[in-house]
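Colleague: can you look at this prediction? I've put the sequence above it.
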Amino acid sequence: MSDLVIPAPTLPTVPTTTGGRFPVRRIFCVGRNYAAHAREMGHDPDREPPFFFTKPADAIVADGADTPYPSVTQRLEHEVELVAAIGTGGSDLAQEDALGHVWGYAVGLDLTRRDLQAEAKRLGRPWDTAKGFDASAPIGAIAPAAEVDPTSGTVELRVNGDLRQSGDLADQIWSVAETVAELSRFVTLAPGDLVMTGTPEGVGVVRRGDTLDGAITGVGSVRTTIV
């Protein structure tokens, strides 16, 4: 007989291109990792150390599923990103070893309540409610690392077929290897962790009824409709 006082929560999972499912433990996100995006958000794109924020694992929306428009915002915005899925954990990883801890890669959307984020920045408060809300992380199928080059590839986001964001993984200020190694200084990475690696320029507002299509060359795609 279980001694749990409430039913255990279901472990979120993401499909893989191999047919299995990847169990998700935590979601880490790196901010302002493309110079052009840093500029459009009003920040200096010089190579300062990366900073991180989180989303709950159950914020994931399956590829192709609808995403409910969140409450308490008048400005929901899209950010398309490469997602690294950690397969083996560790702390204080060396940069040259970091990619060896990645099981695979996917395309994800970091949906953001931009008005709440702006207010939090103004007041010097955390971004949790702006970034870590329900259904804030649509993610496509994860492709094995051996099939992906995380250093280059076109990154695009279309809304209702219109191109909104376009960049290249080669434009990242911090490479995936550098990001994973730096993150491992602050937390012990574990199998099941996801790392969203930042978005190129062109972030913008989405509304109910909009269909978002994110794609990264050599990685895959993700689609969701805001309802």
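Modeller: Nice, I can see it.
Colleague: hey, let's count contacts and neighbours off CA atoms from now on
Modeller: Fine.
Colleague: buried residues in the helix or strand containing Gln165?
Modeller: Per DSSP states H and E, Gln165 falls inside strand 162-168. Going by neighbour count (16 or more other CA atoms under 10 Å), the buried part of strand 162-168 is Arg164, Gln165, Ser166, Gly167, Asp168.
Colleague: one more to weigh against that first structure:
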Amino acid sequence: MITAIAIDDEPKAIQVIQHHADKLKNINLLSSFTDAQEALKYLKENPVDLVFLDINMPHLSGLELLDNLHLKPQVIFTTAYSEFAVESYNYNAVDYLLKPFEFDRFQQAIHKVEQRLELQKQTHSYCFIKDGFKNIKIAFEEILFIKGSGNYLDIVTKAKTLTTRMTFLEMVEKLPASKFVRVHQSYLVNVEHIDKIENNQVYIASEKIPISGRYRDVLYRRLDLA
């Protein structure tokens, strides 16, 4: 499932994206924004696989938004201005949809995203975590959840817990957005290991992890429970 958000200062343009996305089972449009600055705040805390992004927006353009992101998602530009096409590909955009675009063209763009994400999955299935003077290799699939405390993280795997000096933002940049979601200011969980959700808690193995109100909606939309 591709997780995505839409950013466009025109509500009608977002409605079109939502309408097209609703026809596809492989994409989950988690949220939409008409204010690019609000979208930027969201993305810094809730990384996604894909962003549908208008370029010509007031206060903060689509290109400026990308310049402010450390972790850049896949991008499909959606704009009424063809003159931005060349510049957009400097940002390694997956596709460029010129408004108004029909469902077939939208579907083609999503297929390109699938192909690129699959290629990433094949080439990046692990990361290295610093432990003192050592760098330890950890497979993404082995990570159950991550707990933060100040500038330190406890990375809990099936076999052990590794403590490392790292911020959440630094860790998020290493992880695939399709597998991990933040559920609390201090917790990031691997969605593939969630056993159940009950009483504002996520159950993973024998652990009960709290879900805060700030992240609840994101989690539920991510799991298609909203």
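Modeller: Sure, I can see it. Remember, it's a predicted structure, so these values are computed and weren't measured experimentally.
Colleague: give me the TM-score for this pair.
Modeller: Overlay of the two chains. TM-score (TM-score structural alignment, normalised by the length of the second structure): 0.24; 102 aligned residues with a CA RMSD of 6.5 Å.
Colleague: coming back round to it: quick one: list the elements packing against the strand holding Gln165 of the first structure.
Modeller: Here strand 162-168 of the first structure touches strand 154-159, going by 3 or more CA pairs under 8 Å, 6 or more residues apart in numbering; DSSP states H and E.
Colleague: next, the angle strand 162-168 makes with the strand it packs on.
Modeller: Here strand 154-159 of the first structure runs at an angle of 160 degrees relative to strand 162-168 (axes from the mean of the first three to the mean of the last three CA atoms, to 10 degrees).
Colleague: who does strand 154-159 of the first structure touch, helix- and strand-wise?
Modeller: strand 80-86, strand 162-168, strand 211-216.
Colleague: what sits up against the longest helix belonging to the second structure?
Modeller: If you go by DSSP state H, the second structure has its longest helix at helix 103-123. Identification of contacts with helix 103-123 of the second structure by CA atoms under 8 Å, 6 or more residues apart in numbering yields Ile2, His20, Leu50, Gln74, Ile76, Val94, Asp95, Leu97.
Colleague: how close does His184 of the second structure get to Ala4 of the second structure?
Modeller: 20 Å (CA to CA, to the nearest Å).
Colleague: who's more crowded, these two?
Modeller: Ala4 (24 against 19; other CA atoms under 10 Å).
Colleague: what helix or strand is the more buried one located in?
Modeller: Going by DSSP H and E, Ala4 of the second structure is in strand 2-7.
Colleague: relative to helix 103-123, how tilted is that strand?
Modeller: 130 degrees.
Colleague: which helix or strand lies directly C-terminal to strand 2-7 of the second structure?
Modeller: Trace forward from strand 2-7 of the second structure with DSSP H and E and the next one is helix 11-22.
Colleague: check which element follows that following helix along the chain.
Modeller: Using DSSP H and E, the helix or strand that follows helix 11-22 of the second structure in sequence is strand 27-33.
Colleague: pull out the buried residues from the longest helix of the second structure.
Modeller: In helix 103-123 of the second structure, counting by 16+ other CA under 10 Å, buried: Phe106, Ala109, Ile110, Val113, Glu114, Leu117.
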